[in-house]
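Novice: Predicted model and sequence below, questions to follow.
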Amino acid sequence: MSLRLKTILGVAFIEAILLVILISMTLNYLESTNYDGLYKRATTTATLFSTTTKDAVISYDLASLDDYTNELMKNPDLVYVKVLTPEGDVFAQSGDEVLLKRPFNEDQDVSSVTDGVFDIRTEIEEGGQVFGIIELGIDTSTLSQSIKEARYWSATIAFGEMLLVALFSFLLGTYLTNRLGQLREAANQISLGNTNITIPITGNDEVAEVADAFNQMTSRLTEAVERRDAYEKELKQLNQTLESRVERRTLQLEKNIKKLESTNKQLQETHEQLIQSEKMASIGTLAAGVAHEINNPVGYVMSNMRTLKEYSQTYIDAIDKTKQLIDQETGDLNEPIKDLNRWFREQDIDFIQTDIPQLITDTIDGTERIRDIVAGLKEFSHSNPSQVMQLSNLNEAIEKTLKITHNELKYKVKVETKLGNIPKVKCNIGQIQQVLLNLLINAGHALKENGRIQIISGVIEKEVFISVQDNGTGIPKDIQEKIFDPFFTTKEVGTGSGLGLSITYGIMQDHKGRVELKSVLGKGSKFTLYFPSEVE
């Protein structure tokens, strides 16, 4: 369907709808107004006539009633009138004989009249008593003819208006389609590559503005095509040397990648060395306490060995005396046996027999304590930071770390542990022990006498956590965001490197976990380590 036909049909359709609405509203208003006027006229006439004839009806003045009815019939469109007794007998009547003889059927409204006469009645009353009845009819044919003519002329005017609108739409559509045809032809030429085209501009309307804009577009397209041709020519020249430049760039990128790999390897080695250095520094911090922890069992082991040496000499002497007694073949043995028993009592042999098992047990416990301390230090100091992560029990890491720090903390801190039933976590257990050691040493430094450290492990949602909480001095709020920065420390010069918490933060990042701090100045600090609990 063409644009011109669409324009004609569209405008005609809209115009038809508007005309139908307008004519319907006008005719409805015309009918209702005329019908209401006729109804009011009929009721007024009947009411006035009943008032006029009341006295004549009451007095049975039939001559006057005939005059009144004849006089009333002079009103235009009035076709008949009757004055009746309450029983229906005729006092007086006038008008069309046919209408006077037909049965009377009162009409309720003018629009429902089908016989061309609007019939109405009213009663003649006095003091609440009915003395007579008025019946009259008004011709509605004139009114109906007027309404019919109004409808005819409305339809004629509407049809004429639609023809004029269709003609105007046809002319407008023809004008627009001609101009659009020019634009379409010009667009086809442009699609074929011909940008040197101009549309003639006539008039000052919007179509002329579109044509002007189209001409400007073709001008810019021509310029763009010229620039594109120039760029293509330049691109061809660049492509001739592109391959050699790509090769040079590739070689440069390979060199840069190797350099980055080397730098990354150096950074990794430096990071591992830094972790190991911090680990050895932590061991250095614990060295005096570890030495004291080893010296205690060494001391009572040596003391026990000296005592056992004395006891062994007593046993040697007792064996020698017993052999001498056995070797004596003749003579009275009672006196030598009495001497031997007296010597046993002097040596307190019963005490020696009860003391030796306890001395041996204490010695074994002391050597095992030394073995555990040395094994823990060996395991901690020689763990490889770059070892492959594996499933490990974090509770065991806590217990091993507490053994290393036992002597450092036992004289001033009470350590409480609440280790939950947690799944194994994929981690570098040596690095996790270093993290725990850093947190415990820091907590110990923040505590005075009778301090308390609480270590808790458990599971929250999909994370395994370890919390280390102390009731020490706490950390000021203004520096809490800085404590994980490298080389940041609040300790005196020479007592801290400022790398412990930074390394802790880095290790937790490597484990895809996190570390959180909650601290209140004067009440203590709580560090919580979170690990993903998914295991492979």
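Specialist: Yep, it's here. None of these values were measured; they are calculated from a predicted model.
Novice: only C-alpha atoms for contact and neighbour calcs from this point on.
Specialist: OK.
Novice: Please identify the helix or strand for residue 415.
Specialist: If you go by DSSP states H and E, residue 415 is part of strand 413-419.
Novice: For the stretch 301-450 of the chain, which segments count as helices?
Specialist: With DSSP state H, counting those that start in this stretch applied, the stretch 301-450 of the chain shows helices at 334-347, 349-382, 394-409, 429-446, listed in chain order.
Novice: At which residues are the strands of the protein located?
Specialist: For the chain, the strands defined by DSSP state E occupy 78-84, 90-95, 117-126, 129-139, 390-392, 413-419, 425-427, 451-460, 463-470, 514-520, 524-532.
Novice: Save these as a markdown table, and put in distance to residue 185 and mean neighbour count too.
Specialist: A markdown table is the format used below for the strands of the chain (distance: least, CA to CA, whole Å; neighbours: other CA atoms under 10 Å):
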| stretch | distance to residue 185 | mean neighbour count |
| --- | --- | --- |
| strand 78-84 | 75 | 23 |
| strand 90-95 | 81 | 19 |
| strand 117-126 | 70 | 20 |
| strand 129-139 | 69 | 21 |
| strand 390-392 | 76 | 14 |
| strand 413-419 | 86 | 15 |
| strand 425-427 | 73 | 21 |
| strand 451-460 | 74 | 18 |
| strand 463-470 | 71 | 22 |
| strand 514-520 | 69 | 16 |
| strand 524-532 | 69 | 20 |
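Novice: how about a markdown table for those, with distance to residue 24 added?
Specialist: Below are these laid out as a markdown table (distance: least, CA to CA, whole Å):
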| stretch | distance to residue 24 |
| --- | --- |
| strand 78-84 | 30 |
| strand 90-95 | 37 |
| strand 117-126 | 25 |
| strand 129-139 | 25 |
| strand 390-392 | 90 |
| strand 413-419 | 91 |
| strand 425-427 | 86 |
| strand 451-460 | 78 |
| strand 463-470 | 78 |
| strand 514-520 | 80 |
| strand 524-532 | 79 |
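Novice: Of all those, which one comes closest to residue 321?
Specialist: strand 413-419 (55.2 Å; CA to CA).
Novice: Residues touching stretch 411-427, excluding its own?
Specialist: 389-395, 444, 447-459, 464, 511, 531-535 (CA atoms under 8 Å, 6 or more residues apart in numbering).
Novice: let's go with 7 Å and repeat that
Specialist: With contact meaning CA atoms under 7 Å, 6 or more residues apart in numbering, stretch 411-427 is reached by 389-395, 448-459, 464, 511, 533, 535.
Novice: before we move on, the earlier item: may I see the helices of the stretch 301-450 of the chain arranged in CSV, with distance to residue 480 and mean neighbour count as well?
Specialist: As requested, these are arranged in CSV below (distance: least, CA to CA, whole Å; neighbours: other CA under 10 Å):
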stretch, distance to residue 480, mean neighbour count
helix 334-347, 68, 13
helix 349-382, 29, 15
helix 394-409, 24, 20
helix 429-446, 14, 21
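Novice: okay, pairing it with this:
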Amino acid sequence: MEGEKALIIVRDISDRKEAELALKIAQNELIQAEKMAALGQLVAGIAHEINTPLGAIRSSAGNMTKYLEQTLAQLPALLHSLDLEQTQAFVALLQRAMHTTPLTSAKVERKLRRNLGNELVAQGVKNGEAIAELLVLMGVYTDLENMIALLQSPQADQVITMAYKLSGLARSTQTINTATQRASKVVFALKSYAHQDHSGEKIPVQITDGIDTVLTLYHNQLKGGIEVVQKYQPLPPVWCYPDELNQVWTNLIHNAIHAMAQRGTLMIATQSCGDHVQIQFTDTGVGIPPEIQHRVFEPFFTTKATGEGSGLGLNIVQKIINKHEGRIELTSQPGATAFTISLPIHTPKTNDV
């Protein structure tokens, strides 16, 4: 009889462990499925974020090829036609043009071009307006006293055009570098986000790295009309499941974009609070009515239109935070909805469900 009871207890323990394992697997699969669903919604934007720098690289490479073909054949004869003073002015112009930052305001550029054109014409520079346009495009529009003799020479048009093309090689190189960095950042963020950790172990990470990864993936949706304000205070590494926390950041950022109808301000603030860290997402959207705030973490509850959400997002968020032995709180009024998350910096449990 005692043996039968012991056998029943052993079987009960075994069944319970199997059930717990099955639950853990199901929860992990649900989180991964929700993550991939969110990624699916982002595919068009991510493709744009990659295609844009690739287009810039292709255009810049074409410009470099064109400028090289045009300048290599013409440069020796041009330099031979210049005297020493003109050559020095030409080299100085090139050096300045290669180390300037292009103007980003078309209005400012037009004003500078008009003023410089009038100034050059007044000083007897032939085709002063056309030369002024190239100088402004090169970022060289002040302190031109040492170049006046060069600009007044018969070769001025040819010299400035040559300088523009040669400095264009540097501009194209910088564009390629910037575009490559941008595309690499998006690909790295995509790889980090899609990664699934099968170890089941917590690891120490910088919380803001995961948030920045998700912001990178949402850049196409944010850049149109949402200002992102990042108030990051220094944080210690937090022992966590980073893949799962990325799903938390994804849901909160996605919900904020939806609540603001892609117009407003999203503020993300972090701070260290003793043995915990606090992360707060605040948006300037329409807010959540008081009568339903207590329901937002319920499974299948959603304020979105049919087909726009599963209603599992915030429920999964809460489960993930609970798994980390943390807390998530909501405060909301029109124009200010905040989700505040508190996570322990380190917990001894590494395999909890």
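Specialist: On my side now, so go ahead. If you're wondering where the values come from, they're calculated on a predicted model, not measured in any experiment.
Novice: Just the TM-score for the two chains, thanks.
Specialist: The TM-score (TM-score structural alignment, normalised by the length of structure 2) is 0.70; 272 aligned residues with a CA RMSD of 2.7 Å.
Novice: quick one on the thing from earlier: do you know which of the strands of structure 1 lies nearest residue 221 of structure 1?
Specialist: strand 514-520 (59.4 Å).
Novice: List of residues touching that closest one?
Specialist: Strand 514-520 of structure 1 is touched from outside by 474, 475, 505, 508, 525, 526, 527, 528, 529, 530, with contacts defined as CA under 7 Å, 6+ apart.
Novice: Farthest-apart pair in these, please.
Specialist: Across these (CA to CA), the longest gap, 22.3 Å, separates 474 and 508.
Novice: Could I get the full set of helices for the stretch 151-300 of structure 1?
Specialist: Going by DSSP H, counting those that start in this stretch, the stretch 151-300 of structure 1 shows helices at 206-327.
Novice: Provide a list of residues in contact with the most centrally placed residue in structure 2.
Specialist: Central residue of structure 2 (CA atoms, centre = their mean): residue 216, 3.4 Å from the mean position. Residue 216 of structure 2 makes contacts with 186, 189, as judged by CA under 7 Å, 6+ apart.
Novice: where's the alignment partner in structure 1 of it relative to residue 339 of structure 1, distance?
Specialist: Using TM-score structural alignment, the partner of residue 216 of structure 2 in structure 1 is residue 403. According to CA to CA, to the nearest Å, residue 403 of structure 1 stands 53 Å off from residue 339 of structure 1.
Novice: try residue 298 of structure 1
Specialist: Distance from residue 298 of structure 1 to residue 339 of structure 1, by CA to CA: 39 Å.
Novice: can you count the residues close to the aligned partner of residue 505 of structure 1 in structure 2?
Specialist: In structure 2, residue 505 of structure 1 lines up with residue 318, judged by TM-score structural alignment. Neighbours of residue 318 of structure 2 under the rule other CA atoms under 10 Å: 20.
Novice: cool, residue 494 of structure 1 as well?
Specialist: Neighbours of residue 494 of structure 1 using other CA under 10 Å come to 6.
Novice: With the one 10 residues further on instead?
Specialist: For residue 504 of structure 1, the neighbour count with other CA under 10 Å is 24.
Novice: Setting the sequence-adjacent residues aside, check what's closest to it.
Specialist: residue 435 (5.3 Å; CA to CA, 6 or more residues apart in numbering).
Novice: do you know how far residue 26 of structure 2 is from residue 299 of structure 2?
Specialist: Counting by CA to CA, the gap from residue 26 of structure 2 to residue 299 of structure 2 is 15 Å.
Novice: Equivalent analysis for residue 312 of structure 2, please.
Specialist: 5 Å.
Novice: quick one, which of the two is more surrounded?
Specialist: More crowded of residue 312 of structure 2 and residue 299, by other CA under 10 Å: residue 312, with 20 against 14.
Novice: so what corresponds to residue 251 of structure 1 in structure 2?
Specialist: Going residue by residue (TM-score structural alignment), residue 251 of structure 1 aligns to residue 7.
Novice: Near that match, how many residues? Count them for me, please.
Specialist: 12.
Novice: Over to the one 3 residues further on?
Specialist: The number of residues packed near residue 10 of structure 2 is 12, by other CA under 10 Å.
Novice: Repeat that for residue 108 of structure 2.
Specialist: For residue 108 of structure 2, using other CA under 10 Å, the count is 10.
Novice: And what about it, helix, strand or coil?
Specialist: Classification of residue 108 of structure 2 by DSSP: H, G, I helix; E, B strand; the rest coil places it in helix.
Novice: Next, find the distance separating it from residue 137 of structure 2.
Specialist: Residue 108 of structure 2 is 12 Å from residue 137 of structure 2, by CA to CA.
Novice: Ok, residue 232 of structure 2 next?
Specialist: 37 Å.
Novice: Repeat that for residue 30 of structure 2.
Specialist: On the measure of CA to CA, residue 30 of structure 2 and residue 137 of structure 2 end up 54 Å apart.
Novice: Residue 166 of structure 2 too?
Specialist: Residue 166 of structure 2 is 13 Å from residue 137 of structure 2, by CA to CA.
Novice: Same question for residue 272 of structure 2.
Specialist: Applying CA to CA to residue 272 of structure 2 and residue 137 of structure 2 gives a distance of 47 Å.
Novice: same question, residue 191 of structure 2
Specialist: In terms of CA to CA, residue 191 of structure 2 sits 38 Å off from residue 137 of structure 2.
Novice: again with residue 54 of structure 2
Specialist: Residue 54 of structure 2 is 23 Å from residue 137 of structure 2, by CA to CA.
Novice: Now the corresponding residue of structure 2 for residue 297 of structure 1: closest residue in space, sequence neighbours ignored.
Specialist: Here residue 297 of structure 1 is matched to residue 53 in structure 2, going by TM-score structural alignment. In space, and not counting its chain neighbours, residue 53 of structure 2 is closest to residue 179: 4.5 Å by CA to CA, 6+ apart.
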